[in-house]
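Asker: here are the coordinates; sequence isn't available:
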């Protein structure tokens, strides 16, 4: 089976360097028309330049592909709208969105300013919201859309000094889960990629010998898996250094405590049973949790 994107139009944010560049080049190589979005700022979000995005466009065109660049700041909705409008004017549709743009402002929570916290949230979370919102109705109307959020192990599991980044990266999972439900009837599938790669975001964090193993291409293979025609939906794919895994949110079966036992003392007394993972399960929607607890309560009443 060969994965192709002929006739598809893709927007990749933060595509001037690193993973975004890799995603864009591979999409174009496989037939997609690609919008190279990049504000051109530094790793901490300061500054702006169109040079990197234009260089990626030139590389795609030199290989016989089609691409345009746009310098929208993903945190500014009016700029994102302009990018999407230009895409529609150029090619008439948007089939794929990869929300990849990001910045870092790492510090321990004690030392981190709220400005740095808000800025990272704006780029990672609101940037993903803005771009997804700008293409959402287009994808619904054309009955086709593939959206990839970029999450991180820092969000899924935590990482010292990255409370802002981790909060934003976990927030896009909540966005993915809900958009995946809402888009299902219109063939709009939404997934998340948790990459590990050597990029500007990690160059000062990992030693050179490790960075050499973390090339972007294996991560891009995961990204394209999440946005091709037969892609899954509401999956978190972890990818890096040739390794691939799915991260899933599970909930234990838990216990029901009768009205006379609904106290913190009783919860603590049953803690081992509450934490027992032998019957844990993934829940399809948030309501499934309420349904589970209500069924337990009803069963208790029936047995009285």
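Answerer: Now that the structure is in, tell me what you want to look at. Source: prediction; values computed, not measured. Numbering: from 1, shown residues only.

Asker: contacts and neighbour counts: CA atoms only from here.
Answerer: Fine.

Asker: show me where the chain has strands.
Answerer: For the chain, the strands defined by DSSP state E cover 9-12, 33-37, 67-70, 96-99, 145-150, 188-195, 236-240, 243-247.

Asker: can you tell which of the ones you listed is closest to residue 126?
Answerer: Taking Cα to Cα, strand 96-99 is the member of these nearest to residue 126, at 10.5 Å.

Asker: Figure out how far that closest one is from the centre of its chain.
Answerer: Averaging C-alpha positions (Cα atoms, centre = their mean, to the nearest Å) puts strand 96-99 9 Å from its chain's average.

Asker: what's that strand in contact with?
Answerer: Strand 96-99 has contacts (Cα atoms under 8 Å, 6 or more residues apart in numbering) with 8-14, 127-128, 131-132, 145-150, 227.

Asker: From those, list just the buried residues.
Answerer: Buried members of the contacts of strand 96-99, scored by 16 or more other Cα atoms under 10 Å, are 8-14, 127-128, 131-132, 145-150, 227.

Asker: Residues contacting the top helix by length along the chain, please?
Answerer: Counting by DSSP state H, the longest helix found in the chain is helix 163-183. For helix 163-183, the external contacting residues (Cα under 8 Å, 6+ apart) are 104-106, 108-109, 116-118, 120-121, 124-125, 128-129, 140, 149-152, 154-156, 158-159, 188-192, 233-234.

Asker: Of these, grab the buried ones for ChimeraX.
Answerer: Written as a ChimeraX command, the selection of buried residues from these, which uses 16+ other Cα under 10 Å, is:
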select :104,105,106,116,117,120,121,124,125,128,129,140,149,150,151,152,154,155,156,158,188,189,190,191,192,233,234
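
Asker: Among the contacts of helix 163-183, which are located in helices?
Answerer: Counting by DSSP H, these place 116-118, 120-121, 128-129, 140, 154-156 in helices.

Asker: Including distance to residue 100, could those residues go into a markdown table?
Answerer: Shown next, in a markdown table, are those (distance: Cα to Cα, whole Å):
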| residue | distance to residue 100 |
| --- | --- |
| 116 | 19 |
| 117 | 19 |
| 118 | 18 |
| 120 | 13 |
| 121 | 14 |
| 128 | 8 |
| 129 | 12 |
| 140 | 22 |
| 154 | 15 |
| 155 | 15 |
| 156 | 17 |
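
Asker: And here is the other one:
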């Protein structure tokens, strides 16, 4: 077993299946004790009564690691607080938070219901905020009492949130919000020794195989054996390193992972500008703005455009 994360305690949300499961197993393989969170829901976010977190916990323990299951709804403020307390009380502290839980309800914008919008934004965006808020408060308290922890947060954004995705307006908005939350939290929590980064993973999961069936096929389904670029486990080693004490100087970054390719996303930046020195006349705005557009880079294409 690797010692990269030896002695560290982690929470991984949505860790019963797919990308989250791979994160939990990877962190445990490097020595971390893991709170394996999974609410047990369907792809659309409906309760199923299943306990996939228990299976992951059993797998970690069979390999000689330490893990406990947690069934919290991460978007419930009080349940998120209890999850942080569980890590501290049962595993001895908290050093790592990997926010991964989520689901999709894909619709074109004009077909999206209010309930679908609220549900997706709640589980992704509030489901990142609530655990991060309580973990951050714990780390601040530890630092103020002279026990600073080399804490790490890895959030989960998406290419849909960074470039947009046709038919996924709600999901794209939530994932864009997570990227913004990552930037602010990195600055606010840095004074307590906490780094906050985000990944934009590409993988074959319940959330992607229905939307992109050809792209998400395994190598043998594509007609040949070889490296499976869509394996959810491809993302986990990057997360493990970001969660290590070695990564103390990396914060406020969004990293896309696709198979063996790692891309540092650059996000919104100030582009070409013009200052008229006074309030603009409406008739003059068009020519000025068109010149700036001509000078600036062509935007990344929206997925599905």
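Answerer: Sure, I can see it. Bear in mind that the values here come from a model prediction, so they are computed numbers and not experimental data.

Asker: Same list, the strands of the first structure, but as CSV with distance to residue 174 of the first structure please.
Answerer: Below are the strands of the first structure laid out as CSV (distance: least, Cα to Cα, whole Å):
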stretch, distance to residue 174 of the first structure
strand 9-12, 21
strand 33-37, 24
strand 67-70, 28
strand 96-99, 15
strand 145-150, 11
strand 188-195, 10
strand 236-240, 11
strand 243-247, 14
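
Asker: so which of those gets nearest residue 81 of the first structure?
Answerer: The minimum distance between residue 81 of the first structure and the strands of the first structure falls on strand 67-70, with 11.2 Å, by Cα to Cα.

Asker: Contacts for the closest one, please.
Answerer: Counting by Cα under 8 Å, 6+ apart, 28, 33-39, 50, 53-54, 57, 60-61, 83 sit against strand 67-70 of the first structure.

Asker: before we move on, what about stretch 27-39 of the first structure?
Answerer: Contact with stretch 27-39 of the first structure is made by 3-16, 21, 24, 48-50, 52-54, 56-57, 60, 63, 65-73, 87, 101, 224, as judged by Cα under 8 Å, 6+ apart.

Asker: for it, the distance to its chain's centre please.
Answerer: Taking the mean of its C-alpha atoms, stretch 27-39 of the first structure sits 18 Å from the chain's own mean (Cα atoms, centre = their mean).

Asker: And for stretch 98-114 of the second structure?
Answerer: Offset of stretch 98-114 of the second structure from its chain centre (Cα atoms, centre = their mean): 15 Å.

Asker: now that stretch: which residue numbers in the first structure?
Answerer: The alignment of stretch 98-114 of the second structure onto the first structure (TM-score structural alignment) covers residues 98-114.

Asker: Of all residues in the first structure, which one is nearest the centre?
Answerer: residue 149 (1.9 Å; Cα atoms, centre = their mean).

Asker: Grab the nearest non-local neighbour of the equivalent of that residue over in the second structure.
Answerer: Here residue 149 of the first structure is matched to residue 155 in the second structure, going by TM-score structural alignment. Closest residue in space to residue 155 of the second structure, ignoring its immediate chain neighbours: residue 198 at 4.3 Å, by Cα to Cα, 6 or more residues apart in numbering.

Asker: Check residue 55 of the second structure too.
Answerer: Counting by Cα to Cα, 6+ apart, residue 55 of the second structure lies nearest to residue 16, which is 7.5 Å off, once chain neighbours are set aside.

Asker: Please apply the same query to residue 79 of the first structure.
Answerer: Closest residue to residue 79 of the first structure apart from its sequence neighbours, by Cα to Cα, 6+ apart: residue 72 at 5.0 Å.

Asker: Enumerate every residue touching that neighbour.
Answerer: 37-39, 79-80, 82-83.

Asker: What's the PyMOL syntax to select whichever of those are buried?
Answerer: Here is the PyMOL command that selects the buried residues among the contacts of residue 72 of the first structure (16+ other Cα under 10 Å):
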select buried, resi 37+38+39+79+80+83
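
Asker: Turn the contacts of residue 72 of the first structure into CSV, including distance to residue 260 of the first structure.
Answerer: Converted to CSV, the contacts of residue 72 of the first structure look like this (distance: Cα to Cα, whole Å):
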residue, distance to residue 260 of the first structure
37, 59
38, 59
39, 59
79, 57
80, 55
82, 59
83, 59
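
Asker: Pick the one among the contacts of residue 72 of the first structure closest to residue 297 of the first structure.
Answerer: Ranked by distance to residue 297 of the first structure (Cα to Cα), the contacts of residue 72 of the first structure are led by residue 80 at 47.7 Å.

Asker: Hmm, the closest one is touching residue 129, no?
Answerer: No: if you go by Cα atoms under 8 Å, residue 80 of the first structure and residue 129 don't touch, sitting 10.4 Å apart.

Asker: hmm, back to that, can you tell me which two in the ones in helices among the contacts of helix 163-183 of the first structure are farthest apart?
Answerer: For those, the farthest-apart pair by Cα to Cα is 116 and 140; their separation is 34.8 Å.

Asker: what sits against the residue nearest to residue 213 of the first structure when sequence neighbours are not counted?
Answerer: Counting by Cα to Cα, 6+ apart, residue 241 is the residue found nearest to residue 213 of the first structure once chain neighbours are left out, at 5.8 Å. Counting by Cα under 8 Å, 6+ apart, residue 241 of the first structure touches 196-197, 213-215, 218-219.
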